[in-house]
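Visitor: Model the following, please.
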Amino acid sequence: MSSTWSGWLPPESLAVLAAATWATASLFSAAASARMGAFAFTRWRMVFAAVLLWGMALATGSWRSLEGGGLGAGPGVAGAVAWDAVGLLVLSGVIGIFVGDTALFACMNRLGPRRSGLLFATHSLFTVVLAALFLDESLKGCALPGGVLLVGGVMGAIAFGKRGGVAHPLESTQGQLAVGVALGVLSALGQSVGTLVLKPAMAAGLDPVAASAVRMTAGFACHALLWCAGLPMARVQSPLQWRDLAYTFASATLAMAVGMTLILKALQHGSAGLVGMLSSVSPVLLLPLLWWRTGQRPAWGAWVGAAMAVLGCALLLG
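Guide: Sure thing, here's the model as predicted:
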């Protein structure tokens, strides 16, 4: 592993930091995604993120971690690509980024950041269950009640975060509610499966920046195919504005170049289920940001849920 990554925080702390970047990035994302459309927004976001990540990988030489003899085989022939590891990264990019991210922003366009965040937070539950089934991971000791408190707190904070009788464009429903809910659940499942697919590749020692670059490129390739095929939903839905591109770049930098790289680093040494649960605190971290953005103070239920989530985090980190 490159010395670039020496001195990193524990995997649990990295997952919480990633959640913070996702929460902050959602403020840049909501308006731009609504104007551009979910497909166009995620396509541009992947372009920006891929350029940033490949630039960093080439500048630091971290792309060389993609060379080797394959998963668990140790160092391979110089210049030879570890295709099995790259294959997992591509699969994770298609599921977690192309499917998961696109569904998330389609959900956000219909339900707003708060309710889409609630649905996306269910990825922690999917991750814990799937990690137990396929990676033989389980929560032990204080981690189990901590996980229950964390997930319950996140759900409660978002579900009861809106004050009654207060309306804001970010809280409105566009289109059918059932479609928005289905998209939110799909985004959570995509994030969960994409994370689990990554675990063996990251445990083999791949550099997080290089791995993120491959995933981002795979996700963009799928979007590019849809755009080249001329699908109406893949087109920009309104005239492209520089302001929207600036917001998209900020979102790509925070959520994808920084946030997803932190998650991949956390997966190298941390439990997939634990990383998934801690990264799900993003909606709780979003509450004060939405308060600042909309001027509407969250309801009392949000504070109770946030307190539960903090206590759950303390038990998991302890």
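Visitor: When you work out contacts or count neighbours from here on, use the C-alpha atoms and nothing else.
Guide: Will do.
Visitor: Where do the helices of the stretch 151-300 of the chain begin and end?
Guide: Along the stretch 151-300 of the chain, the stretches classed as helices by DSSP state H, counting those that start in this stretch are 177-203, 208-228, 242-251, 260-269, 272-279, 282-294, 300-317.
Visitor: So which of the ones you listed is nearest Ala30?
Guide: Ala30 lies closest to helix 242-251 among those, at 9.4 Å (Cα to Cα).
Visitor: List the buried residues in the closest one.
Guide: Neighbour counts over helix 242-251 (16 or more other Cα atoms under 10 Å) mark 244-245, 247-251 as buried.
Visitor: Kindly reformat the residues you listed as CSV containing distance to Trp54.
Guide: CSV is the format used below for these (distance: Cα to Cα, whole Å):
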residue, distance to Trp54
Asp244, 23
Leu245, 20
Tyr247, 21
Thr248, 18
Phe249, 15
Ala250, 17
Ser251, 17
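Visitor: what's the closest of those to Ala131?
Guide: Nearest to Ala131 among the buried residues of helix 242-251, with distances taken as Cα to Cα, is Ser251, at 28.7 Å.
Visitor: Run through the residues that contact the closest one.
Guide: Taking Cα atoms under 8 Å, 6 or more residues apart in numbering, we find Ser251 in contact with 25-26, 28-29, 45.
Visitor: Another sequence for comparison is provided below:
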Amino acid sequence: MQYLGEICALLTACCWSGSALAFSAAALRVGSVRLNVTRLLVAAVLLFAVVLLAGFEPHLSTSQLRNLVISGIVGLVIGDTFLFKAYESVGARTGMLIMSAAPAMSALLAYLLLGEILGSMGFIGMAVTLFGIALVVLEQRASSSVQPGSYSKGIMYAFIAAAGQAGGLVLAKMAFNEGPVNGFVATLIRIVSAIIVIFPIARLAGEYNDVLALYLRDRKALSLTFLGAFLGPFLGITLSLISVSYTSVGISATLMATVPILMLPIVHFVLKEQVSWRAIIGAVVAVAGVAVLFLR
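Guide: As a prediction, the model looks like this:
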């Protein structure tokens, strides 16, 4: 199908916009670690059912499996845990705007680790993206009702999340470069790997006790978690992996990076938040920087 990769990338951006808002609300109710573990468990069940019913087989080399496992740990355990912590402090819109730095970080990692050519336009694209992020972050810091220390931590968490997603994407791309991998199978491997790591850690740390009772008391948190899990780690991540397998990483990453722009009308019309012109310009500039970086 023509433009399948591009269509999947745009659908990914739509899914991530919806999941970001759902997870942001859920994180405030149940906490970032509980949310991350639960949504991974939900997504794993959904993906396992799809893989089983469709009869997808994991024809993977040892190195492909290794890269997908590490990708899941870096992107879904480290990256997403810090993203949900960022949501608690600065909200979904700012958190996802900072996540637009992930493609730039991916390109830099590919340049440093894989020897991919970046060039002067690549560095210009990174600078433009960071400038767009700074426009919004500095404005919101001045007007935010959140304590300055908490806001700064939220921004730091979001940048750590972006780095985690970047590392996870590069590792997943390395697996796809070796040979064809089914998107649902790859996503299931990443998620199961993440669960194997994060679940025992969360239990030992006392961060995942009495979760069932908590969710039964708060049905809204349960519905938000399920909605976010379906749109994000189940549908969104799968579409993103399908996208990078059918089109270039540059085009895919650029289209997926439109999340900050897609979220603006949602937060304005659905959540009734005021969106300043500076926020709009900053989001557009950040995405434009991603376009310069990858479409040069």
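Visitor: circling back to that earlier point, mind putting the contacts of Ser251 of structure 1 in a markdown table, distance to Arg215 of structure 1 and secondary structure included?
Guide: A markdown table is the format used below for the contacts of Ser251 of structure 1 (distance: Cα to Cα, whole Å; DSSP: H, G, I helix; E, B strand; the rest coil):
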| residue | distance to Arg215 of structure 1 | secondary structure |
| --- | --- | --- |
| Ala25 | 19 | helix |
| Ser26 | 20 | helix |
| Phe28 | 22 | helix |
| Ser29 | 20 | helix |
| Arg45 | 13 | helix |
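Visitor: Farthest pair within those residues?
Guide: Farthest pair in the contacts of Ser251 of structure 1, by Cα to Cα: Ser26 and Arg45, 12.4 Å.
Visitor: which residue lines up with Ala54 of structure 2 in structure 1?
Guide: Taking TM-score structural alignment, Ala54 of structure 2 has Thr60 as its aligned residue in structure 1.
Visitor: do you know how far that match is from Met256 of structure 1?
Guide: Computed as Cα to Cα, to the nearest Å, the Thr60 of structure 1 to Met256 of structure 1 distance reads 18 Å.
Visitor: What of Gly184 of structure 1?
Guide: Applying Cα to Cα, the value for Gly184 of structure 1 to Met256 of structure 1 is 19 Å.
Visitor: Which one's more surrounded, these two?
Guide: Gly184 (31 against 28; other Cα atoms under 10 Å).
Visitor: Return the residue of structure 2 aligned against that one.
Guide: In structure 2, Gly184 of structure 1 lands on Ala158 (TM-score structural alignment).
Visitor: Same check on Gly87 of structure 1?
Guide: So Gly87 of structure 1 corresponds to Arg66, using TM-score structural alignment.
Visitor: tally of neighbours for Ser33 of structure 1?
Guide: Neighbour count of Ser33 of structure 1, defined by other Cα under 10 Å: 24.
Visitor: rewinding a little: buried among the contacts of Ser251 of structure 1? Make that a PyMOL selection.
Guide: Those of those that count as buried under 16+ other Cα under 10 Å are selected in PyMOL with:
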select buried, resi 25+26+28+29+45
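Visitor: got the contacts of Ser251 of structure 1 as a markdown table, with distance to Ala188 of structure 1 columns?
Guide: As requested, the contacts of Ser251 of structure 1 are exported to a markdown table (distance: Cα to Cα, whole Å):
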| residue | distance to Ala188 of structure 1 |
| --- | --- |
| Ala25 | 17 |
| Ser26 | 15 |
| Phe28 | 20 |
| Ser29 | 17 |
| Arg45 | 19 |
